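1. please find the sequence and the predicted model below.
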Amino acid sequence: MHSNNVEVKQDTRNHKGFFIEQGLYKFMGIDQSGWALICVDDATCHYVDPDSLEDVEELVES
């Protein structure tokens, strides 16, 4: 299965209003309320505004 790697823009906040670290995340999907779910690993995930995401697919070498 192909996973989507995304980065968050600077000063991105999660759904609770906290800033989240910039870096590479795995895009998991969008929930019913319109938040994008992104995960660092199985234990660390964040809900963010989909507009705060940038696709990095073209930067990742296969």
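-> Received the coordinates, thanks. Numbers count the residues shown, from 1 in each chain.

2. contacts and neighbour counts: CA atoms only from here.
-> Noted.

3. quick one: list the elements packing against the strand of greatest length in the chain.
-> Longest strand of the chain, by residue count under DSSP state E: strand 24-30. Contacts defined by 3 or more CA pairs under 8 Å, 6 or more residues apart in numbering; DSSP states H and E place strand 24-30 against strand 4-8, strand 36-39.

4. ok, the residue positioned nearest the centre of the chain - contacts?
-> Of all residues in the chain, the one closest to the mean position by CA atoms, centre = their mean is I38, 3.6 Å from it. By CA atoms under 8 Å, 6 or more residues apart in numbering, the contact set of I38 is Y25, K26, F27, M28, G29, C45, H46, Y47, V48.

5. second one coming, line it up with the first:
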Amino acid sequence: MTAGNVNIKPGARNHKGFFLQKGNYQLIDINKYGWALICLDDAVCHYVDPDDLQLHSKSCQIES
């Protein structure tokens, strides 16, 4: 998956177990441990399970 706009699935939690607020997130990266880094804005970022993401635009693509 490449960087782009994503939404989160209902009930998604971050790596600390806290529920995430709804919004349009920017997918920054997926690290070597399997966590996706998403940011709501310049100050709010979370690590989440990539399975909790929904593609928001065609700017996100699955790389093979």
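-> Done, it's in. Note that this is a predicted model, so its numbers are computed, not measured.

6. between the helices and strands packed on strand 24-30 of structure 1, which one is nearest to S52 of structure 1?
-> Shortest distance between S52 of structure 1 and these, using CA to CA, is found for strand 4-8: 5.7 Å.

7. buried residues in the closest one?
-> Across strand 4-8 of structure 1, burial judged by 16 or more other CA atoms under 10 Å covers N5, V6, E7, V8.

8. farthest pair within those?
-> Largest pairwise distance in these, by CA to CA, is 10.3 Å, between N5 and V8.

9. give me the common contacts of those two.
-> Common neighbours of N5 of structure 1 and V8 (CA under 8 Å, 6+ apart) are L24, Y25.

10. would you mind checking the contacts of I38 of structure 1 for buried ones?
-> Y25, K26, F27, C45, H46, Y47, V48.

11. tell me who's in contact with the nearest residue to L53 of structure 2 once chain neighbours are set aside.
-> Spatial nearest neighbour of L53 of structure 2, chain neighbours left out: I8 (4.6 Å); criterion: CA to CA, 6 or more residues apart in numbering. Shown in contact with I8 of structure 2 (CA under 8 Å, 6+ apart): K22, G23, Y25, D52, L53, Q54.
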